[in-house]
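[1] just coords:
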């Protein structure tokens, strides 16, 4: 099954269209950047899953969300340095046969995540 993400901007009540996201493989030595994407109008990767069923592997992974750059591009006045710059989520994939969905809900001052379906 695939690895997906979805980002919602809780300040504006919209998907985080245009946010940049990186996917890293933390088990590689040194850690390896696997993908960089810019989210579409729905706050998702326009090309589908970040990892498809053939590419997903057991291991440690990292998603990095460019939160400050996204809000600055939307015209939000941020302090310097911003309270949240890049949100980093480290997580593990133990069962590659399952769908791993890692959503992010964020504002310039807070974020939350969970393992979705």
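    Received it, and whenever you're ready, just let me know what you need. All of these numbers come straight from a predicted model, not from anything done at the bench.
[2] hey, let's count contacts and neighbours off CA atoms from now on
    Fine.
[3] OK, contacts around the closest residue in space to residue 117 that isn't next to it in sequence?
    In this structure, residue 117 finds its nearest non-sequential neighbour in residue 101, 5.7 Å apart by C-alpha to C-alpha, 6 or more residues apart in numbering. Residue 101 is in contact with 3-6, 115-117, counting by C-alpha atoms under 8 Å, 6 or more residues apart in numbering.
[4] alright, now check it against this:
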């Protein structure tokens, strides 16, 4: 059984990215969950993920517009494979014109 969490940091302010919209999509393209990052820029998905390729979409354009800033990326989609790991963590380091992600712990 695999669970998923994420943490989004705004590199331009050096603070957690609060209120970023999230959509988790399963291997069949079905939306499994929606949510927003909390005050610490974090979100956890309680649903168990089954093996296959999943997508976590971050509504980055909306986040920057809400803050009165422009963004090159209207959304960031992180595509990742689920195997037998008990927990997956997807961090996102974000700025208006670039982003970075990796498999966290």
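    Sure, I can see it. Since we're looking at a predicted model, the values are computed, not measured.
[5] can you map out the strands along the second structure?
    2-10, 15-16, 21-25, 31-36, 42-49, 52-58, 76-82, 87-95, 98-101 (DSSP state E).
[6] want to throw those strands into JSON lines with distance to residue 67 of the second structure?
    Listed next are the strands of the second structure as JSON lines, based on distance: least, C-alpha to C-alpha, whole Å:
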{"stretch": "strand 2-10", "distance to residue 67 of the second structure": "11"}
{"stretch": "strand 15-16", "distance to residue 67 of the second structure": "13"}
{"stretch": "strand 21-25", "distance to residue 67 of the second structure": "14"}
{"stretch": "strand 31-36", "distance to residue 67 of the second structure": "15"}
{"stretch": "strand 42-49", "distance to residue 67 of the second structure": "18"}
{"stretch": "strand 52-58", "distance to residue 67 of the second structure": "15"}
{"stretch": "strand 76-82", "distance to residue 67 of the second structure": "17"}
{"stretch": "strand 87-95", "distance to residue 67 of the second structure": "12"}
{"stretch": "strand 98-101", "distance to residue 67 of the second structure": "17"}
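[7] These: which one's closest to residue 69 of the second structure?
    Closest of the strands of the second structure to residue 69 of the second structure is strand 87-95, at 10.3 Å (criterion: C-alpha to C-alpha).
[8] now stretch 84-93 of the second structure, how far from the centre of its chain.
    Distance of stretch 84-93 of the second structure from its chain centroid, counting by C-alpha atoms, centre = their mean, to the nearest Å, is 10 Å.
[9] whoops, I mixed them up, stretch 7-14 of the second structure
    For stretch 7-14 of the second structure, the distance to the chain centre is 13 Å (C-alpha atoms, centre = their mean).
[10] Can you mark which positions in it are buried?
    In terms of neighbour count (16 or more other C-alpha atoms under 10 Å), stretch 7-14 of the second structure has its buried residues at 7-11.
[11] what do you get for stretch 12-25 of the first structure?
    In stretch 12-25 of the first structure, residues buried by neighbour count (16+ other C-alpha under 10 Å) are 15-25.
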